[in-house]
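Novice: Any chance you can model this:
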Amino acid sequence: MLFEVWAPTAAEGVVLRLEARGLPMERDPARPGWWTLRVEAGPGTRYGFALDGGPVLPDPRSRRQPDGPDGLSAVVDPGAYEWRHPWQGRPLAGAVLYELHVGTFTPEGTFDAAAARLPHVARLGVTHVELMPVSPFPGTHGWGYDGVAPWAVHEPYGGPDGLARFVDAAHGAGLGVVLDVVHNHLGPSGNHLPAYGPYFTGRHRTPWGDAVNLDDAGSDEVRASFGGSALALLRDFRLDGLRLDAVHTLADDRARHFLDELSAAVDALAAETGRPLFLVAESDRNDPRTTTPRTVHGHGLHAQWNDDFHHALHVALTGEAGALYADFARAPMAALAKTLTGGFFHDGSYSSFRGRRHGAPLDPMTPTHRLVGFAQNHDQVGNRAAGDRLAVSLPPGLLACAAALVLLSPFTPMLFMGEEWGARTPWLYFTDHTDPDLARAVREGRRAEFAAHGWDGDVADPQAPQTRERSCLDWSEPERDPHAALLAWHQDLIALRRAHPGLAHTSLGAARVTYDEDTRWLALSSGPLSIAVNLHPGETAAVPLPAHLEMLATWSTASQHEDGMLLLPPESAAVLR
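Specialist: The predicted model follows:
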């Protein structure tokens, strides 16, 4: 097989360490900075590279790290897995996403254990499982955002074979799979890329230090490596899409942005494979260009998470008004109505949290499936000091209201694992750093961060094994009330969405919302459906709706619709057609 590595920093030479042998590599005259050597080797063979007589390092494009990020790489045959289930793909339009963390979805924390729970996910009615990052990181357990080998798969989860088995099982259950990937930084421990070449640049600074080099000298190969890893994941594991972490931190001043190149490459791969493939961005910019097609000078990503919708919904449900929630809390129902009809709340308006104007308006003709709407996700739960889900502080009726607005909104809906039954287990920030100094810094930094924001309660030790264990789902909850009733409600709502596929093919400006700020009711008309919620804790809402509408589902059996008025009990929701 051909071993190759881009190592422009190597002046004296590169040696391929193949098991116990050291084999000098040759410069590739056609590709500056590249070293190659063809030698016999099969799957599982351990190897690494030594630059200028230095220590042996793992391959920067390693497909497998069986002994962790600091160990030798292992040869992988990407085409060796025998797929059991043919798969033509599932498009983003019409999708219902389910965010899942492999390490806490089950106590075992592996791909195979998660796959055994996929029948539950399929019965729920969602279309795609969205896995949090699975790139290798030091230790066993963590969120995955400190991965250091973008082409590989975390070995404690099951490695590349485990991911293939999980995706195959998902396809057998009729579920697509989306994978969260991180291109904006690598973790603080086990990152050996800088030894090989200019993978990072001091030209830009990010929250994690020097930026990934997307626009400085040598950036052609860096862009090719990160883009190539994304395409390899989609191709080799038959994934349906990728979620791109924090794209607003991708510092790129080149004329053609990295996201533009990546979306074009993914579209080309979709055409080649005959499967619909998509990219979903996490972006803090509220920038319409993120999902605007490349033909009209956008980046061409297929969707983006809509944090503004989350913030508006969260404030309306909880009354929280601190920090980034302050602007939404001034008139919560109005803020929620604005996000449901305009997508962004901050569309050029002043953001007190940022101390400046923020965002730009979306075109009313924007397809609504390009925005992903949610009431909870890993960030919005895990970055709370107690890792508390909405179910800890809200009654089932308000959880039912949240579900109705998310699952029947104009947007592509997403649930966070366990949300469908109102899980009350926390989801905390946890790490397993093997470097004791880094572990101490993370522990102390986490406590200091929350103390600076006025939190005087306990902050779980990220390094304690119990922190991860507490974050695992309790699979006995769905068997008892109120969890069972919430699960049935979510199943009914998703079935209604599936029965009305036109919801996924509307434009942003087509939705209509009425509300009352004081009595805390809101009614959303989206396509043929009207979704009404009453968030008030003690008063029945009189919601004006056309008399000819048919009641399809209601959280409270006391709901009545007659003479053009829906009487909706406190903390309840109804769906009409």
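Novice: Please make it C-alpha for all contacts and neighbour counts, starting now.
Specialist: Fine.
Novice: Helices of the stretch 101-250 of the chain, start to end?
Specialist: 102-105, 111-116, 118-124, 159-172, 193-196, 219-236 (DSSP state H, counting those that start in this stretch).
Novice: now the longest one against helix 159-172, angle please.
Specialist: For helix 219-236 against helix 159-172, the angle by axes from the mean of the first three to the mean of the last three CA atoms, to 10 degrees is 50 degrees.
Novice: tell me what helix 219-236 is packed against?
Specialist: strand 241-244, helix 258-273 (3 or more CA pairs under 8 Å, 6 or more residues apart in numbering; DSSP states H and E).
Novice: re earlier: determine which of the helices of the stretch 101-250 of the chain approaches residue 574 most closely.
Specialist: Residue 574 lies closest to helix 118-124 among the helices of the stretch 101-250 of the chain, at 19.4 Å (CA to CA).
Novice: now what about stretch 468-485, what contacts it?
Specialist: 103-107, 141-142, 396, 418, 421-423, 425-430, 462, 487 (CA atoms under 8 Å, 6 or more residues apart in numbering).
Novice: Please read the previous query as pertaining to stretch 294-305.
Specialist: With CA under 8 Å, 6+ apart as the criterion, stretch 294-305 contacts 92, 257, 259-260, 263-264, 278-283, 288-293, 369-373.
Novice: who touches stretch 520-533?
Specialist: 333, 337, 401, 404-405, 408-410, 500, 502-503, 506, 510-516, 534-536, 541, 543, 568, 571-577.
Novice: circling back: list the ones among the contacts of stretch 468-485 that fall in strands.
Specialist: Among the contacts of stretch 468-485, DSSP state E puts none in strands.
Novice: Nearest residue to residue 534 in space, ignoring adjacent ones along the chain?
Specialist: residue 521 (4.4 Å; CA to CA, 6 or more residues apart in numbering).
Novice: Could you check how far the one you found is from residue 542?
Specialist: 8 Å (CA to CA, to the nearest Å).
Novice: still on that earlier bit, out of the helices of the stretch 101-250 of the chain, deepest packed?
Specialist: helix 102-105 (a mean of 24; mean count of other CA atoms under 10 Å).
Novice: Now do that helix: everything it contacts.
Specialist: 109-111, 114, 131-132, 141-142, 157, 417, 468-469, 471-473.
Novice: Next, the structure of the following sequence, for comparison with the previous one:
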Amino acid sequence: MPPRPFGATTLENGSVAFRVWAPFAREIQIKLIGRDLPLQATMSATGERHCFEAIVPNIPAGTRYFYHLNGDRDRPDPYSRFQPEGVHGPSEVVDPNAFAWSDQGWRGIPLEDYILYELHPGTFTPEGTFDAIIAHLNYLKRDLGITAVEIMPVAQFPGRRNWGYDGVHLFAPQNSYGGPDGLRRLVDACHAAGLAVVLDVVYNHLGHEGNYLREFGPYFTSKYKTPWGDAVNFDDAGSDFVRRYVIDNALYWIREYHIDALRLDAVHAIYDFSAKHILQEMKEAADETARGLGRPVYLIAESDLNDPKIIRAPAQGGYGLDAQWSDDFHHCLHALLTGEREGYYQDFGRLDQMERAIREGYVMAGVYSPYRDRIHGSPSDGQPPSKFVVFSQNHDQTGNRVLGDRLSTLISFEAQKLAAAAVLLAPNLPLLFMGEEYGETAPFQYFTHYQDPILGEAVRKGRWEEAIGFGWKGEVPDPQSEETFQRSKLDLSQRFQEPNSRLFAFYQRLIALRKSAPDLHPTGGTAQIKRHDQEACLTLQRGDKILIVLSFHPKIVSLPISFPGGTWERLLDSQEKQFGGSEERLLPARLEANRTAELRLSPYQAALFRRIE
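Specialist: Down below sits the predicted model:
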């Protein structure tokens, strides 16, 4: 008989089975909160090595408890499903079977159909809760047309505001967002609307405040250092249970919260030299779970290694993850449109790199990186474009700027449309960052709410030092300030204003075309890309019937172009009046094949033609 799950498991007879791995503890008791005489049930060290367990009768869901370690301290459960009083408070017993799901018919959608929309639960709405997002699902699905909502990390973090990457209770959805039931209601509503749900999870590190894992066991190792301190212990002494902890967490979101895909944060900071890497083991476990559930489950990595091993099949020596973010695509696009060359942007800014990013995902692929002062990356080994998630903005590339300024405040209106076209018409998987679809101007700044004043001051100092490193001379927003958080909230009503409504209409049209034209689907055939260096233009032929023109030139240019076989009609032009353009700058409505046409392109113009028989 397999051992019981870790954490607090509700049983049919009203009892709760408590189980914890704690090699660093001599003894553990369960301290139940909210009773006239708190029950102290001593747990016995039986079964698997260093595992303490006990079954306590008559424990209703909602009961709060601590583990009392070594007779002198109360600590939350490492597998806590809910921390209603925050990271330092007691854990709460949760019955995962109590929620009435309505998505029994949900079978997911193919990854190739994903049009992702990344959002932060705390700043997407004024309320900053899971439930508040539900009211906007029709906007996302019906009005905009995206197919998958990607939620930034929700594991319990200190205070009420944070990006989510400082979580310390990996199994506990953030209390200020609405806790377990709030997240379940959101996922259930997404599935009812036909939207897949991607959850951002962080396994390369945990936050500091409220992180009591070191008191239970060797969850961390000094063998490797990360930007956040000691690495998570995936291959040192005691790592078997740490690996299990992380894989249990991945499967927990899939099973108990019906999550469709996990975005794995910064896997380059996961250090594991085991015979089987933790990412491969996680992928195998996720695939087995998906087969049991009868629906697909995907793992999407974030990595700056530019190593195809992450997405290469295990038979070819890879980990087999389904896709990865393409930072190189973003860096190429951003550098071309803004002219910025500071920091890692010094490696980018050429049109041939943009071409390569679309075709191969990696630009830094075994070539010298001036930013790193070394050769970086490896070619993508012919991995299909659908293995790469592309974007013009995301939480990192916006929020890691000193002021958190969005692309809408850095480039022209026409260039914003070009960026949208480059992302949504590429053969890759597109991702939008909340608000970009109408040109949101509110910044997305870095914010925290540490209760520990020492940590709060440390994050202020760290943010200031980062700004100095980038040559910043102005004021740095205080990450601990409530104002920094409030300043970062969206104003979704902007989409009804001019010129935001025109930009929103352009996004709508791009997404509609992507979904309706088979040749624009990631599986719709090869993408033949041609570069026109003198005119700073790219043309993409998608399949047999779609040709896309993208001008990265800041001035008017004439582009000689020959259209193959048949007659081509214009389906989309960023200069259409409905998209805030100028009608006199429209490209021809129809072009004959086998003739060289001179297309007079306005700055940053984007257009799409379809071949008709």
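Novice: Need the TM-score from the superposition.
Specialist: Remark: TM-score between the superposed chains equals 0.97 [TM-score structural alignment, normalised by the length of the first structure]; 571 aligned residues with a CA RMSD of 1.4 Å.
Novice: quick one on the thing from earlier: out of the helices and strands packed on helix 219-236 of the first structure, nearest to residue 556 of the first structure?
Specialist: The nearest among these, by CA to CA, is strand 241-244 at 36.3 Å.
Novice: which bit of the second structure covers that closest one?
Specialist: Using TM-score structural alignment, the residues of the second structure aligned to strand 241-244 of the first structure are 261-264.
Novice: How about stretch 300-316 of the first structure?
Specialist: Using TM-score structural alignment, stretch 300-316 of the first structure pairs with 320-336 in the second structure.
Novice: what's the span of the matching stretch from first residue to last?
Specialist: 32 Å.
Novice: do the same with stretch 78-97 of the second structure
Specialist: Stretch 78-97 of the second structure: ends 21 Å apart by CA to CA.
Novice: What are the contacting residues of it?
Specialist: By CA under 8 Å, 6+ apart, stretch 78-97 of the second structure touches 6-10, 20, 33, 60-66, 75-77, 156-159, 168-175, 179-180, 209-213, 256.
Novice: For the stretch 401-550 of the first structure, which segments count as helices?
Specialist: 436-452, 465-470, 483-499.
Novice: tally of neighbours for the counterpart of residue 471 of the second structure in the first structure?
Specialist: The alignment partner of residue 471 of the second structure in the first structure, by TM-score structural alignment, is residue 454. Residue 454 of the first structure is flanked by 9 other residues according to other CA atoms under 10 Å.
Novice: From residue 219 of the first structure, how far out is residue 454 of the first structure?
Specialist: Following CA to CA, the distance that separates residue 454 of the first structure from residue 219 of the first structure is 42 Å.
Novice: quick one: what's aligned to residue 447 of the second structure in the first structure?
Specialist: Checking TM-score structural alignment: residue 447 of the second structure goes with residue 430.
Novice: Run a quick neighbour tally on that match.
Specialist: 23.
Novice: Then residue 479 of the second structure?
Specialist: Neighbours of residue 479 of the second structure (other CA under 10 Å): 23.
Novice: what residue of the second structure matches up with the residue nearest to residue 534 of the first structure?
Specialist: In the second structure, residue 521 of the first structure lands on residue 537 (TM-score structural alignment).
Novice: do the same with residue 44 of the first structure
Specialist: Match for residue 44 of the first structure (TM-score structural alignment): residue 62.
Novice: likewise residue 400 of the first structure?
Specialist: Checking TM-score structural alignment: residue 400 of the first structure goes with residue 417.
Novice: Its match touches residue 574, doesn't it?
Specialist: Yes: counting by CA atoms under 8 Å, residue 417 of the second structure touches residue 574, with 6.7 Å between them.
Novice: Check the contact lists of those two and give me the overlap.
Specialist: Contact with both residue 417 of the second structure and residue 574 is made by residues 506, 606, according to CA under 8 Å, 6+ apart.
Novice: what residues are up against residue 9 of the first structure?
Specialist: So residue 9 of the first structure contacts 33, 195, 196, 197 (CA under 8 Å, 6+ apart).
Novice: Which residue is the nearest non-sequential neighbour of the counterpart of the third one in the second structure?
Specialist: By that I understand residue 196 of the first structure. Under the alignment by TM-score structural alignment, residue 196 of the first structure pairs with residue 216 in the second structure. The shortest distance from residue 216 of the second structure to any non-neighbouring residue, by CA to CA, 6+ apart, is to residue 22 (4.4 Å).
Novice: Count the residues that sit near that neighbour.
Specialist: Quick note: residue 22 of the second structure (other CA under 10 Å) scores 23 neighbours.
Novice: Look up how far residue 57 of the first structure lies from the aligned residue in the first structure for it.
Specialist: In the first structure, residue 22 of the second structure lines up with residue 7, judged by TM-score structural alignment. To residue 57 of the first structure, residue 7 of the first structure is 12 Å away according to CA to CA.
Novice: Next up, the contacts around the aligned partner of residue 280 of the first structure in the second structure.
Specialist: Aligning on TM-score structural alignment places residue 280 of the first structure opposite residue 300 in the second structure. Contacts for residue 300 of the second structure (CA under 8 Å, 6+ apart) come out as 261, 262, 263, 264, 321, 322, 323, 324, 325.
Novice: Of these, keep whichever come out buried.
Specialist: Buried by 16 or more other CA atoms under 10 Å: 261, 262, 263, 264, 321, 322, 323, 324, 325, out of the contacts of residue 300 of the second structure.
Novice: mind checking what residue 121 of the second structure lines up with in the first structure?
Specialist: Match for residue 121 of the second structure (TM-score structural alignment): residue 102.
Novice: Distance of its match relative to residue 111 of the first structure?
Specialist: 6 Å.
Novice: Please consider this matter closed, and thank you.
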